[in-house]
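Engineer: Sequence first, then the predicted structure:
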Amino acid sequence: MHKPTERVLRILLTLASEKEDLTLTEISEKTKIPKSTISPILSTLVDMRFLAKKSEMKYRIGINSFIVGEAYIESTSFLEMIKSYMTEVVKECNEICQLGILQDNKVFYIAKKDPKQSIQLMSYVGKFLPIYSTALGKVLVYKNSEEEIKDIVGDNMVPLTERTITDIDDFLNEIETVKNNGYSFDLQETSLDSKCVAVPIEKGGKVIAAMSVSIPNFRSTDEKLKNAIQVLLKYKKEIESYFTHNIYNEEDLI
């Protein structure tokens, strides 16, 4: 690879995967790029609006990075097809529907459809969340071997809430339940304000994406969760049938 280009992209991916803005020192530590090398790269990315710099000397993703990402999403026909089914999921559940893929050992949220609710969950395309705390993450890795899952999850299972699974053996037990059910739950493991259910989207026996419905706690009844599961399973089947009858390359989605 071309080393200077690789450094630029590593910086962008690092900032995209972090919830908080980062200082130059923090970016250097996370990317393993010397501060003297990183400084002019950051200045150029800020000047070209791929990064934004806050007054306290912290950096975040800028507007032009968003524009590039949106252009990618709009140009991906299979993603647009899935989003059309996500719209139907929202119509039937009246809750937010999200699509995620596995990227850099995290769940990357690649699309979402919002319901017509006066009070709804806040989420955004482009965020990264841990595999072990999310319903999407659990179905994305449920076909992997135990050793592969351990490698993907890593050693540092930081809790997001008091309900987050932080022991790898407990997580592997959870994956066995996912294998038996064909769907997964996030029961306040990512946020105490919501519950979530997800299903895998598969092609040729391989999980290529995952689709979920998230419900605020005050609307999250057993009946509503059960309905969300049935709706997701129905549209999972339709999406996978579409893949079966159309020429599809994994690169078209990710």
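Structural biologist: Ah, there it is. Numbers count the residues shown, from 1 in each chain.

Engineer: Every contact and neighbour count from this point should use C-alpha atoms.
Structural biologist: Will do.

Engineer: Between the two ends of stretch 247-254, what distance do you get?
Structural biologist: Chord length of stretch 247-254, first to last residue, is 15 Å (CA to CA, to the nearest Å).

Engineer: Show me what counts as buried in it.
Structural biologist: For stretch 247-254, burial by neighbour count (16 or more other CA atoms under 10 Å) applies to residue 253.

Engineer: Show me the contact partners of that stretch.
Structural biologist: Stretch 247-254 has contacts (CA atoms under 8 Å, 6 or more residues apart in numbering) with 76-79, 101, 208.

Engineer: taking these one by one, which sit in helices?
Structural biologist: Members of those lying in helices (criterion: DSSP state H): 77-79.

Engineer: Now the contacts of stretch 247-254 in TSV, please, with extra columns for distance to residue 39 and neighbour count.
Structural biologist: TSV is the format used below for the contacts of stretch 247-254 (distance: CA to CA, whole Å; neighbours: other CA atoms under 10 Å):
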residue	distance to residue 39	neighbour count
76	34	14
77	38	12
78	39	19
79	36	18
101	32	25
208	37	18
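
Engineer: want to try a markdown table for the ones in helices among the contacts of stretch 247-254, with distance to residue 183 as columns?
Structural biologist: Shown next, in a markdown table, are the ones in helices among the contacts of stretch 247-254 (distance: CA to CA, whole Å):
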| residue | distance to residue 183 |
| --- | --- |
| 77 | 26 |
| 78 | 22 |
| 79 | 21 |
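
Engineer: one more structure, for comparison:
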Amino acid sequence: MKALHSTTSRIINILELISNNKEGYTLTEVSKLLEIPKTSLSPILKTLAYYNYLAYNEITLKYSIYIGILSVSSSVNKNNAIVKFIKEEMNKIVGSCNEICQLGVLDKDEVLYVEKVNASNPIQLATSVGVQFPANCSALGKALLYKHSFKELKNVFPGELERRTENTITSIKDLYEDIIKIDQNGYATEKEEGMKEVECIAVPIIKDNLVLAAISVSIPLFRSSQKKKDKVIDLLTESRKKVEKYISNMNVKSIFD
């Protein structure tokens, strides 16, 4: 393999590091974590901020991911046939239930949000396209972990499970028991585990026994009812079947293939 371009590799490492921390990092923190001299790092960070790939907070002195990255992500999604097909299904779901619908993939122990369709009266969520969220705290995460064995779950979460609310599952055993319910139900659920006053329902997208992605609907508790949840489950299940049929004859192992 040919030698990699060092500056380009640095930029990729910087973006990957900062994207995994919603609070962002200071110049000094990035320098220490990536072992890059400040004199070399500073102009890279300033350039990324100039082009809106990073945002710079003059009070905290921290750099965080900004809209430039999201626009690139959006362009990738628009040019991807599978993601486009799923997005069309998500639009139909939102058109029928008028609640936020999201698409995510698994990235280690977190959900990476790939697409989001807002409702006409959306609630404020802690997630958006390009953002990552602990998999144990969300219905999307549980759906994405559906095919994992108990042993595999322990490998995914070698340390403590992150807690977001008092309802968050923080035990591998409890998480596994919740995930295996998908076998019987066909969908995953969570109620105020990732965010107060919100519950979610999600379905996995499966091909060749591999979970490629998951789709979810988030419902604020003040608008929730069993009738509404049953409708959302039906909508998600129908869309899941359509997506899985669409990709059934494709030689893919990712929705980005």
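Structural biologist: Perfect, I can see it now. Just so it is clear, the model here is predicted, and its values are computed rather than measured.

Engineer: Can you calculate the TM-score here?
Structural biologist: TM-score for the superposed chains, counting by TM-score structural alignment, normalised by the length of the first structure: 0.89, backed by 251 aligned residues with a CA RMSD of 2.1 Å.

Engineer: which one of the contacts of stretch 247-254 of the first structure is nearest residue 87 of the first structure?
Structural biologist: residue 79 (12.4 Å; CA to CA).

Engineer: what sits against the residue mapped onto residue 80 of the second structure from the first structure?
Structural biologist: Using TM-score structural alignment, the partner of residue 80 of the second structure in the first structure is residue 76. Contacts for residue 76 of the first structure (CA under 8 Å, 6+ apart) come out as 252-253.

Engineer: Which members of the contacts of stretch 247-254 of the first structure are the farthest-apart pair?
Structural biologist: Once CA to CA is applied, the contacts of stretch 247-254 of the first structure give 77 and 101 as the farthest pair, at 16.3 Å.

Engineer: Helices along the stretch 101-250 of the first structure, start to end?
Structural biologist: Here the stretch 101-250 of the first structure has its helices, by DSSP state H, counting those that start in this stretch, at 135-140, 146-153, 168-181, 222-244.

Engineer: I figured residue 190 of the first structure hits residue 160, correct?
Structural biologist: Yes - contact criterion CA atoms under 8 Å: residue 190 of the first structure and residue 160 qualify, at 5.5 Å.

Engineer: Stretch 203-214 of the first structure aligns to what range in the second structure?
Structural biologist: Counting by TM-score structural alignment, stretch 203-214 of the first structure corresponds to 207-218 in the second structure.

Engineer: who touches that stretch?
Structural biologist: 90, 99-106, 139-140, 143-147, 198-206, 232, 236, 244, 247-248, 253-255.

Engineer: Relative to its centre, which residue of the second structure is most distant?
Structural biologist: The C-alpha centroid of the second structure is most remote from residue 39, which lies 34.0 Å away (CA atoms, centre = their mean).

Engineer: quick one: which of the ones in helices among the contacts of stretch 247-254 of the first structure is nearest to residue 8 of the first structure?
Structural biologist: Nearest to residue 8 of the first structure among those, with distances taken as CA to CA, is residue 79, at 26.7 Å.

Engineer: Identify the residue nearest that closest one in space, chain neighbours excluded?
Structural biologist: Leaving aside its sequence neighbours, residue 79 of the first structure sits nearest to residue 253 (CA to CA, 6 or more residues apart in numbering; 5.9 Å).

Engineer: so can I have TSV of the helices of the stretch 101-250 of the first structure showing mean neighbour count?
Structural biologist: Below are these laid out as TSV (neighbours: other CA atoms under 10 Å):
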stretch	mean neighbour count
helix 135-140	29
helix 146-153	15
helix 168-181	15
helix 222-244	16
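
Engineer: Looking at those helices, spot the one closest to residue 117 of the first structure.
Structural biologist: Across these, closest to residue 117 of the first structure is helix 222-244 (CA to CA), at 14.9 Å.

Engineer: If you drop the residues flanking it in sequence, what lies closest to residue 21 of the second structure?
Structural biologist: Take residue 21 of the second structure and drop its neighbours on the chain: the residue closest to it by CA to CA, 6+ apart is residue 64, 7.8 Å away.

Engineer: Point me to the helix or strand that includes the aligned partner of the one you found in the first structure.
Structural biologist: Matched by TM-score structural alignment, residue 64 of the second structure corresponds to residue 60 in the first structure. For residue 60 of the first structure, the enclosing helix or strand under DSSP states H and E is strand 58-61.

Engineer: on that earlier part again, which of residue 190 and residue 160 of the first structure has more neighbours?
Structural biologist: It is residue 190, of residue 190 of the first structure and residue 160, that has more neighbours when counted by other CA atoms under 10 Å, with 23 against 17.

Engineer: and that one, what does it touch?
Structural biologist: Residues in contact with residue 190 of the first structure (CA under 8 Å, 6+ apart) are 133-134, 160-161, 164.

Engineer: Please apply the same query to residue 23 of the first structure.
Structural biologist: Applying CA under 8 Å, 6+ apart, the residues contacting residue 23 of the first structure are 57-59.

Engineer: The counterpart of residue 163 of the first structure in the second structure - how many residues pack around it?
Structural biologist: Per TM-score structural alignment, the equivalent position to residue 163 of the first structure in the second structure is residue 167. When neighbours are defined as other CA under 10 Å, residue 167 of the second structure has 15 of them.

Engineer: Provide the contact partners of the host helix or strand of residue 40 of the first structure at residue level.
Structural biologist: Secondary-structure assignment from DSSP H and E places residue 40 of the first structure in helix 35-47. Around helix 35-47 of the first structure, the neighbours that count as contacts under CA under 8 Å, 6+ apart are 8, 24-25, 28, 51-53, 62.

Engineer: how about 10 Å then?
Structural biologist: With contact meaning CA atoms under 10 Å, 6 or more residues apart in numbering, helix 35-47 of the first structure is reached by 4, 7-8, 11-12, 24-29, 31-33, 48-53, 59-62, 64-65.
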